[in-house]
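*Asks:* Provided below are the primary sequence and the corresponding predicted coordinates.
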Amino acid sequence: MAPYHIRKYQEIHRQWVLGLFSQGMIEHVPTTFRHILKLPQTLVLLLGGPLALFLVSGSWLLALMAGLALLAALRFLAKYPWTEYVANSLHTDMRDITKSYFSDSGSCFWVAECEGQVVGTVGALPVKEPTLRKPQLELLHLSVSSEHRGQGIAKALVRTVLQFARDQDYSEVVLGTSSLQHSALALYQNMGFQKTGQYFNSMINRLIAVHIVQLTYRFPSAQVSQAPGQRGDL
């Protein structure tokens, strides 16, 4: 296993980061497609639609073509939330990573490098909500290339965010992830994040029954107030 190093993002990393981010999102399309196919309403549509068309037209070929068209539409539906998220990110915080994540000391973006290549990413931005009683840091864009998973890189990137949050005196680290990202959910919960809610972030996600799960890591007050030399236990 080749060694990896975590360091702060620089503009020379941009193309690596955007490619890794986009590819990581598209990887979830097959899982989403399988999830949609298992939904009761999907089964009714796939079986009942072509059957009804056959009964009306008497043509098995027409019914088969209708079934294939429905599958193609469902495949597009499975892909849409992920491509939309990528497009939205590329027009907001990922459009200018340096500006978004290094304009103030309370945010940051890191990459994991292995043999001169970016193999992992994670970002952190303060939650700007006037009603918040405790300062929160949001973990964003955790991604590791498929060839380098299982090496502890994702866990190390999350630990980097948690240590940064401690050093910046944040009370909580929060994030949202899809209910279909089972390995990510397991990672966060094994590291001490707790589920604090779930919601649909779009009509498409409501239609295909995919929640955004909210997770929170809360720092005990004793840990937050520790001296810097005592903060290496994560």
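*Replies:* Perfect, thanks for sending it. Numbers count the residues shown, from 1 in each chain.

*Asks:* contacts, neighbours, all on C-alpha from now
*Replies:* OK.

*Asks:* And the residue nearest the centre of the protein?
*Replies:* Geometric centre of the chain, nearest residue: T177, 5.0 Å, by Cα atoms, centre = their mean.

*Asks:* That one contacts V210, doesn't it?
*Replies:* No - counting by Cα atoms under 8 Å, no contact exists between T177 and V210, whose distance comes to 10.3 Å.

*Asks:* any idea how far L43 is from the spatially most distant residue from the centre of the chain?
*Replies:* Note on the chain: the largest C-alpha distance from the chain mean falls to G58, namely 46.2 Å (Cα atoms, centre = their mean). Distance from G58 to L43, counting by Cα to Cα, to the nearest Å: 22 Å.

*Asks:* Put this next to the previous one:
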Amino acid sequence: MVDYRIREYRDEDYEAVREMFATGMSEYVPALCVHVLKQPWVILVLSCTFCLLLTSSKSLLLPVLAVTLLLATGQQLLGCAWATYIKRCLQGDLLDIRATYMSRAGSRFWVAEAEECVVGTVAARPSDDQEGELMLKRLSVRKDYRGLGIAKALCQVVLSFAQQQGCSSVVLNTLMVQDEARLIYERLGFEKYRAEVLPTVYGRLANVTVSKYRYGIPRRR
């Protein structure tokens, strides 16, 4: 069992936090590729390409090579699109963590530290949708420190913070490939109240679904 502690973000954590976020999000590329491959229109395109080339060339090698090339190109494009998303996050709220989370009322950023290294992160800020609602963001745990309860402990810090702030609920968003994260949230008592496809061309083509979860904060007596 590894000893760890959760504390508020400090400026010297900046590079470690950004690197861990980028590395953690990059892990979802294979799952994203599998998700896209299951889409009916992708299966149709690959099947039609294979059958047309097989019929016209009378050879098995050409259609196999063509489909392999399409798969490799698709994986490369998905990887680039995901890298763009990661870059956008790093240039957004994670560009100036102190200004975004530590210098604004009702916002906070925490890290989990073990063996003098940052091994987990979580953040909270007021929701844009409803007053009195707190949004949980940037939950991430380094791969070699998962399964130790760190993610659960980080979430509980946010829930405690929300209660201290007098918030009515905590909300969060997850993507369809974040299965482990959804299990953690559901075990903590978060309930899914909405699921929607990203309103972009890429989101609709790849059927990128965002699930929204809410946790109701018990009122203090």
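*Replies:* Right, received. Where do you want to start? Values in this document were obtained by computation on a predicted structure and should not be read as measured data.

*Asks:* TM value for the aligned chains?
*Replies:* Comparing the chains after superposition, counting by TM-score structural alignment, normalised by the length of structure 2, produces a TM-score of 0.92; 220 aligned residues with a Cα RMSD of 1.7 Å.

*Asks:* follow-up on the earlier one: can you tell me what the residue nearest to the centre of structure 1 aligns to in structure 2?
*Replies:* Here T177 of structure 1 is matched to T174 in structure 2, going by TM-score structural alignment.

*Asks:* quick one: the helix or strand hosting that match to chain centroid distance?
*Replies:* Taking DSSP states H and E as the definition, one finds T174 of structure 2 inside strand 169-175. Between the centre of strand 169-175 of structure 2 and the centre of its chain there are 11 Å (Cα atoms, centre = their mean, to the nearest Å).

*Asks:* just stretch 18-34 of structure 1 next, same as before
*Replies:* A distance of 10 Å separates the centroid of the chain from that of stretch 18-34 of structure 1, by Cα atoms, centre = their mean.

*Asks:* contacting residues around the residue farthest from the centre of structure 1?
*Replies:* If you count contacts by Cα atoms under 8 Å, 6 or more residues apart in numbering, G58 of structure 1 has none.

*Asks:* Now do it against A69 of structure 1, distance only.
*Replies:* Separation of G58 of structure 1 from A69 of structure 1 (Cα to Cα) stands at 18 Å.

*Asks:* and if you look at A154 of structure 1?
*Replies:* If you go by Cα to Cα, the gap between A154 of structure 1 and A69 of structure 1 works out to 39 Å.

*Asks:* of the two, who's got more company?
*Replies:* Of the pair A154 of structure 1 and A69, A154 is the one with more neighbours under other Cα atoms under 10 Å, namely 24 against 13.

*Asks:* Let me know whether that one touches H141 as I believe.
*Replies:* No - look at A154 of structure 1 against H141 with Cα under 8 Å: they stay out of range, at 10.9 Å.

*Asks:* Near the counterpart of D167 of structure 1 in structure 2, how many other residues are there?
*Replies:* Taking TM-score structural alignment as the alignment basis, one finds that D167 of structure 1 is matched in structure 2 by Q164. By the other Cα under 10 Å criterion, the neighbourhood of Q164 of structure 2 contains 11 residues.

*Asks:* got it, and A184 of structure 1?
*Replies:* Look at A184 of structure 1: counted by other Cα under 10 Å, it has 16 neighbours.

*Asks:* which SS class is it?
*Replies:* For A184 of structure 1, the assignment made with DSSP: H, G, I helix; E, B strand; the rest coil gives helix.

*Asks:* and the residue lying closest to it once chain neighbours are set aside, what does it touch?
*Replies:* Nearest residue to A184 of structure 1, sequence neighbours excluded (Cα to Cα, 6 or more residues apart in numbering): T177, at 7.8 Å. Taking Cα under 8 Å, 6+ apart as the contact definition, T177 of structure 1 lies against A184, L185, I212, V213, Q214.

*Asks:* Quick one: the strands in structure 1, in order.
*Replies:* According to DSSP state E, structure 1 carries its strands in the segments 5-8, 108-114, 117-126, 136-144, 172-178, 194-199, 212-218.

*Asks:* Which one of those strands lies nearest to I36 of structure 1?
*Replies:* strand 172-178 (14.2 Å; Cα to Cα).

*Asks:* and A156 of structure 1, how far is that from A184 of structure 1?
*Replies:* Spatial separation of A156 of structure 1 from A184 of structure 1 under the definition Cα to Cα is 13 Å.
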